[in-house]
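Enquirer: here is a sequence together with a model predicted from it:
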Amino acid sequence: ATCICTEEPRQLLAELQAIEQAMGRVKVRHWGERCIDLDIIQMGEQAIDDIDLLIPHPGISERLFVVEPMIELLGADHKVPGLDDLGTLRHELKHHSISLCQDIDISGATVA
């Protein structure tokens, strides 16, 4: 999803982690299985390279399941800071495949 955020990146990260915890996420091991995973993919033109926070997300260029929705939201010409435009990233991932399992309408959803 895309959203307008007035929070600083670290505050947003803390809020996302709180949501994950509330939904039952338990961090057993790095890159291990989990019931939910909320990431900050990009925050405008910001670039952050800290041990616990990397923006833009370092896996963008490796994950078609991230690039395709970004193209739907932002367009293929959208440039990710430090990377190519999304259309180029999609082309470089042409050997990957994804499929939509279920389309869920969240247009009426509210955040508590």
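Expert: Here it is on my side, so go on.
Enquirer: from now on I want contacts and neighbour counts done on CA atoms only, so please keep to that.
Expert: Fine.
Enquirer: report the buried residues of stretch 33-53.
Expert: 41-43, 47 (16 or more other Cα atoms under 10 Å).
Enquirer: second one coming, line it up with the first:
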Amino acid sequence: MAECTDLSISPSETPLVAIALGSNLGEPLRQLRSAVRLLAQTPGIQVLACSPWYRTVPVGPPQPDYWNGCLIARVQLSPWALLATLQAIEAQFGRQRQAHWGARTLDLDLLLYGDRLIATSELTVPHPRLAERPFVLVPLAAIAPHWRHPLLGETIQTLRERVGDVGIIAVFSDDVGETTFATAADRPLPEPHE
């Protein structure tokens, strides 16, 4: 996939979005890859970059480790149409919303929609916990380190450095084709391509 290096958006362009992906039931890595393919095949969505996959410690009740990643896409969908698309894809993978922060087959969260600020009963953008979650900031910083949080004004890389690597226990790169187990502190993240 193409790299996402210029995150500036002119009024005439379709907006860039950041989407977090997670799974810890079934076959997480297969499900995540399939979800990326489905998004890339969806009319109105052009996937530009996908982060490596990270195995992470779950937040919430006892459950298996998660696999997490992020992607950047250009969209020709409204935020609400994109949210409906993400929820429909989750449903295709058997997502059931039973327990808050519970285990799931697939979780797709809209993190950023350009520099838009949205606060409705069904959608909040930027994602309200984006700035405090290493399992989102580590993969997002790998592909969009210079994107500025529209409320905080800080880059994703700055936010990632602030929260650290707590709970990040493995990384998988589709480009390399192998899993390397290490704490994030033991293995530096890939340098962003400028």
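Expert: Good, I have the coordinates. Keep in mind it's a predicted model, so treat the numbers as computed, not measured.
Enquirer: superposed, what's their TM-score?
Expert: For this chain pair, the superposition-based TM-score is 0.81 by TM-score structural alignment, normalised by the length of structure 1; 104 aligned residues with a Cα RMSD of 1.7 Å.
Enquirer: center of structure 1, which residue is that?
Expert: The residue lying closest to the centre of structure 1 (Cα atoms, centre = their mean) is residue 41, at 3.6 Å.
Enquirer: before we move on, the earlier item: CSV for the buried residues of stretch 33-53 of structure 1, including distance to residue 89 of structure 1 and secondary structure?
Expert: Listed next are the buried residues of stretch 33-53 of structure 1 as CSV, based on distance: Cα to Cα, whole Å; DSSP: H, G, I helix; E, B strand; the rest coil:
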residue, distance to residue 89 of structure 1, secondary structure
41, 14, coil
42, 15, coil
43, 18, coil
47, 18, coil
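Enquirer: so where is the biggest helix by length in structure 1 in structure 2?
Expert: When structure 1 is parsed with DSSP state H, its longest helix is helix 9-22. Using TM-score structural alignment, helix 9-22 of structure 1 lines up with residues 79-92 of structure 2.
Enquirer: so how much does the matching stretch differ from structure 1 once superposed?
Expert: Once fitted to structure 1, stretch 79-92 of structure 2 is off its aligned match by 0.5 Å on average (mean Cα distance after the TM-score superposition for structure 1).
Enquirer: ok so, going back, give the contact list for the residue nearest to the centre of structure 1.
Expert: 55-57, 60 (Cα atoms under 8 Å, 6 or more residues apart in numbering).
Enquirer: between those residues, which sits nearest residue 25 of structure 1?
Expert: residue 57 (20.0 Å; Cα to Cα).
Enquirer: now do the same contact list for the closest one.
Expert: Taking Cα under 8 Å, 6+ apart, one finds 39-42 in contact with residue 57 of structure 1.
Enquirer: redo that, cut-off 7 Å
Expert: Taking Cα atoms under 7 Å, 6 or more residues apart in numbering as the criterion, residue 57 of structure 1 is in contact with 40-42.
Enquirer: ranges for the helices of structure 2?
Expert: Along structure 2, counting by DSSP H, helices occupy 28-41, 79-92, 134-143, 156-163.
Enquirer: from the contacts of residue 41 of structure 1, keep the buried residues only.
Expert: Neighbour-count burial (16+ other Cα under 10 Å) applied to the contacts of residue 41 of structure 1 gives 55-57, 60.
Enquirer: out of these, what pair is the most spread apart?
Expert: Maximum distance among those (Cα to Cα): 10.2 Å, for 55 and 60.
Enquirer: ok, back up a step: so what does the residue nearest to the centre of structure 1 match up with in structure 2?
Expert: So, by TM-score structural alignment, residue 41 of structure 1 is matched to residue 111.
Enquirer: distance check, the residue nearest to residue 13 of structure 1 when sequence neighbours are not counted against residue 12 of structure 1.
Expert: Nearest residue to residue 13 of structure 1, sequence neighbours excluded (Cα to Cα, 6 or more residues apart in numbering): residue 40, at 7.3 Å. To residue 12 of structure 1, residue 40 of structure 1 is 8 Å away according to Cα to Cα, to the nearest Å.
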